[in-house]
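**Q** Sequence first, predicted model second:
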Amino acid sequence: MTGNTDVVVIGGGYAGVMAANRLTQRTDVRVTLINPRPTFVERVRLHQLVGGSDDAVVDYTDVLAGRVRLVVDTATRIDAAERRVRLATGGTLGYDYLIYAVGSGSADPDVPGAAEFAYPIASLEDARRVRPVLDAAPDSAPVTVVGAGPSGIETAAELAETGRAVTLVCGGVLGPYLHPRGRRAVARRLAKLGVTVLEGPDATVTAVARDAVRLGGGRELPSTVTIWTAGFGVPDLAGRSGLSTDALGRLRTDETLTSVDDARIVAAGDSAAPSDLPFRMGCQSAMQLGPQAAETVLSRIAGRQPAPVAVGFAGQCISLGRRAAVFQFARRNDAAVRFHLGGRPGARLKELVCRSIVWQLSYEARKPGARAWWISDGTRQHLLRARRSEAPTSAGQPA
């Protein structure tokens, strides 16, 4: 390919910014980043925004390479045949390659009343919307947090530390990712903060009202403010654009993160489903998938075969207020192990991780391509081979 190559990145989160920055290592690549807001959102701090201890935003000038053109708009459709992206404002952007990094958000709750009376916090706008509601409620007003993943646990702890009366409704087990030892540590800290934790089959929300939450078994909890953290979904842009997606709506790709429909479209982050075996949604995988998506594009521009994706995990870090946290260690394949770091040391590690994320984005902006290694999960290839060998039998016909 001769002349300049135009690459459009849709989505300015962790994966999108890392991808856009990595692309700037070639001077003949023009990079455009489309994002619906003019500031970078630290999603790992949205629970702090809800609790009032952080604004969860960073200026793009601090994390985005100067050569990247930022377009504040929303992509409404990808026209793969014409290689153009349609924008909400009515314009279009052409591309030679496209990186699809639209991220994730709250899944639409199918519980009666949840959409009307519960507050999601998966986006900056959602988290900002609930802040004045909490400020207007008396300190003694009951607050219910629905969902016992990291977002629910962190939000419950953050609010309880400010003196709120918080009930955490798990809908199952507390912290399902955690090893039992790490789960017990989280439970102890929540109890110390005064959080009421409801687990088990009866701790499932069946309806939400303006001032109450109804659980399985008919129990009803008073709830002045109900915060919904259960479940994540992805934008439907790929599906609306006629591209192949998995059941959740993530763009289906091969192991190089290239769309199964179009070699000019590459996915990264929460909205990617490589080989129908997607990685856990979150910053940890997005920070690795973003630059690797960019490397796939750069390889194609250079006429080289792109490398397969390599992602590994270290664990999961959960804030428990401002003075404690639990870092749950894991194997590279994201399986939790018995070891964890808790208390104040855990809180210091969590804050170090959060700060290092912004530093990594900034470093990639200044020195694109400096990091050339990835933590690899050696079990992934075994899983893929096993799936391929089982495919003809399970399908009942040759592949």
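**A** Nice, thanks for sending it over.
**Q** CA only for contacts and neighbour counts going forward, please
**A** Will do.
**Q** Remind me what the helix or strand that contains V358 packs against, helices and strands.
**A** Here V358, judged by DSSP states H and E, is contained in helix 343-366. Contacts defined by 3 or more CA pairs under 8 Å, 6 or more residues apart in numbering; DSSP states H and E place helix 343-366 against helix 14-23, helix 60-63, strand 315-319, strand 325-330.
**Q** what's the residue closest to the geometric middle of this protein?
**A** Centroid-nearest residue in the chain, with CA atoms, centre = their mean: G282, separated by 3.6 Å.
**Q** Excluding covalently adjacent residues, which one is nearest to that residue?
**A** Nearest residue to G282 in three dimensions, chain neighbours excluded: D270, at 6.7 Å (CA to CA, 6 or more residues apart in numbering).
**Q** Who are the contact partners of the one you found?
**A** A101, V102, G103, S104, V234, R250, F279, R280, M281, G282, A286 (CA atoms under 8 Å, 6 or more residues apart in numbering).
**Q** quick one: which of these sit in helices?
**A** A286 (DSSP state H).
**Q** out of the contacts of D270, which is most surrounded?
**A** R250 (31 neighbours; other CA atoms under 10 Å).
**Q** so who does that residue touch?
**A** V234, A238, D270, S271, A272, A273.
**Q** Following element in sequence after the helix or strand containing the second one, please.
**A** This means A238. Using DSSP H and E, A238 sits in helix 237-240. Next along the chain after helix 237-240, taking DSSP H and E as the criterion, comes strand 251-253.
**Q** next, the one to line up against it:
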Amino acid sequence: MPHQRAHVVVIGGGYAGTLAANRLRRQPDLEITLVNPRPEFVERIRLHQLVADTGTATVGYDSLLGDGTRLLVDTATRIDTGARTVHLASGAALPYDYLVYAVGSTAAVGSAVPGVAEFAYPLAELEEARRLHEAIARSAADAPVTVVGAGLTGLETATELAERGRTVRLICGGVLAPALSAPGRRSVATRLRRLGVEILRTAVVTEVRADAVVLDDGTVLPSAVTIWTVGFGVPDLARVSGLSTDALGRLHTDETLTSVDDDRVIAAGDAAAPSGRPLRMSCQAAIPLGAQAADTVSSRLTGRTPAPIDQAFVGSCVSLGRGGAVVQLAHRDDTPVNAFLGGRIAAAVKETICNATLWQIRREMKKPGSSIWLKGGRKTATAEATARP
């Protein structure tokens, strides 16, 4: 009787899923299928460049996936854990022995602000970035562009467009660049002023119209294009499949990234909530999580006890146009320190880091099991949480 190869299905071809698929190849005699809705890999950290015409944001999977890994361009609509089958939008059903759940994140949905769904442009998916690019191209060169949200995505989009000569307004609704230290935030504010970006720090948008935004004090500001970068969500695949999730929809797992409901389902990336304490949504977290998810699958296939996740952060980076950036340093548990790198040197570092994400995936493709990452952050955070009264 012929030997039956174990089949691992990876749902999601982003940073975590692609890395996981490549790393799984070090397990011999394994069938691997990567399910992704697009035939190209999306560099989400470059979507703001696509919008502003300063770069592209897609890469062919032929340069990222190792030999023997099957790319299936389709969308998972439901996971039947009882039958170990993934149901696809095409109508097909894909059986699995183990499943890596790496569906990633998307723009926050269900905003209570009137007009957001109809008139604002989110920026978390390739298709959204392309629609926004077209809207910017259709608008007059001096038409006002409003960016709502002053997190990293909002800052990168606002500065990229301003550097290209667009008239940009940034509505914070609170703290500017909340992920950064106070010195880092001051550096960001200086760069925004130099680029001519109007900053409304305390204003809150209460309505979005086709040609304007309305603020909480009743002010109506003209806006030819309104970009909505407030928060992120995750696809609801786990929830509709009857799996346990957190309030945002991330899959509940233990510290080995194994679903609390089914030990054949392993999560990675933005859609994972290990022990109810998810890591920051970022490719910095997604790539090690993809590697650790693959290691958990390999351990279960070989009868070994999976190791708990162990990774740390080094900081965060924000592009401020092609000519500037802030590289914020942090403790291993991701809390920022009062040290950062700014200016053109930081822009060069940020570009190197962006390139390094693909380099890591390609390195794993060429030599499965080669990925390494900084460790200790999870243990630090756990120890601090335990010590609190």
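**A** Cool, the structure landed. Please read these numbers as outputs of a predicted model, since none were measured by experiment.
**Q** ok, average deviation of the strand or helix carrying T226 of the second structure from the first structure?
**A** For T226 of the second structure, the host element (DSSP H and E) is strand 225-228. Compared with the first structure after fitting, strand 225-228 of the second structure has a mean deviation of 0.5 Å; criterion: mean CA distance after the TM-score superposition for the first structure.
**Q** Which strands or helices does that strand pack on?
**A** Using 3+ CA pairs under 8 Å, 6+ apart: strand 225-228 of the second structure touches strand 120-122, helix 126-138, strand 144-148.
**Q** Mind doing that once more with 6 Å?
**A** strand 120-122, strand 144-148 (3 or more CA pairs under 6 Å, 6 or more residues apart in numbering; DSSP states H and E).
**Q** can you list those strands in a markdown table and add mean neighbour count and distance to T167 of the second structure?
**A** Converted to a markdown table, those look like this (neighbours: other CA atoms under 10 Å; distance: least, CA to CA, whole Å):
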| stretch | mean neighbour count | distance to T167 of the second structure |
| --- | --- | --- |
| strand 120-122 | 23 | 17 |
| strand 144-148 | 25 | 5 |
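**Q** CSV please, covering the ones you listed and showing distance to D216 of the second structure.
**A** Formatted as CSV, these follow (distance: least, CA to CA, whole Å):
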stretch, distance to D216 of the second structure
strand 120-122, 17
strand 144-148, 13
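**Q** Tell me which of the ones you listed approaches P306 of the second structure most closely.
**A** Minimum separation from P306 of the second structure across these (CA to CA) falls at strand 120-122, 38.0 Å.
**Q** OK, contacts around the aligned partner of N35 of the first structure in the second structure?
**A** Aligned by TM-score structural alignment, N35 of the first structure pairs with N36 of the second structure. Shown in contact with N36 of the second structure (CA atoms under 6 Å, 6 or more residues apart in numbering): G12, G13, V73, D74.
**Q** on that earlier part again, hey, which of the helices and strands packed on helix 343-366 of the first structure is tucked in deepest?
**A** helix 14-23 (a mean of 31; mean count of other CA atoms under 10 Å).
**Q** What are the contacting residues of that helix?
**A** 65, 101, 268-269, 286-287, 290-291, 294, 364-365, 368-369.
**Q** swap in stretch 325-337 of the first structure?
**A** Residues contacting stretch 325-337 of the first structure (CA under 6 Å, 6+ apart): 179, 312-319, 339-343, 346-347, 377.
**Q** Show me which of the residues you listed are buried.
**A** 179, 312-319, 340-343, 346-347, 377 (16 or more other CA atoms under 10 Å).
**Q** quick revisit: please compute how far the strand holding T226 of the second structure lies from its chain's middle.
**A** 20 Å (CA atoms, centre = their mean, to the nearest Å).
**Q** what range in the first structure does it sit on?
**A** Taking TM-score structural alignment, strand 225-228 of the second structure hits residues 225-228 over in the first structure.
**Q** Can you tell me the number of residues neighbouring T162 of the first structure?
**A** Counted with other CA under 10 Å, T162 of the first structure comes out at 15.
**Q** Return the residue of the second structure aligned against it.
**A** By TM-score structural alignment, T162 of the first structure lines up with R164.
**Q** ok, and the closest non-adjacent residue to its match?
**A** R164 of the second structure's closest residue in space is A52 (CA to CA, 6+ apart), at 7.3 Å.
**Q** can you tell me how far the equivalent of the one you found over in the first structure sits from I227 of the first structure?
**A** A52 of the second structure maps onto G51 in the first structure, with residues paired by TM-score structural alignment. In this view, G51 of the first structure and I227 of the first structure are 12 Å apart by CA to CA, to the nearest Å.
**Q** ok, now N35 of the first structure?
**A** 26 Å.
**Q** before we move on, what about V145 of the first structure?
**A** 5 Å.
**Q** swap in A88 of the first structure?
**A** Relative to I227 of the first structure, and taking CA to CA, A88 of the first structure is found at 29 Å.
**Q** These two - which one has more neighbours?
**A** Using other CA under 10 Å, the more surrounded residue of A88 of the first structure and I227 is I227, with 24 against 12.
**Q** Who wins on neighbours among the contacts of helix 14-23 of the first structure?
**A** Result: A268 is most packed of the contacts of helix 14-23 of the first structure (other CA under 10 Å), 36 neighbours.
**Q** thought that one was touching A101?
**A** Yes: applying CA atoms under 6 Å, one finds A268 of the first structure in contact with A101, separated by 5.1 Å.
**Q** what is in contact with the two at once?
**A** By CA under 6 Å, 6+ apart, no residue touches both A268 of the first structure and A101.
**Q** residues near D80 of the second structure, how many?
**A** Neighbours of D80 of the second structure (other CA under 10 Å): 14.
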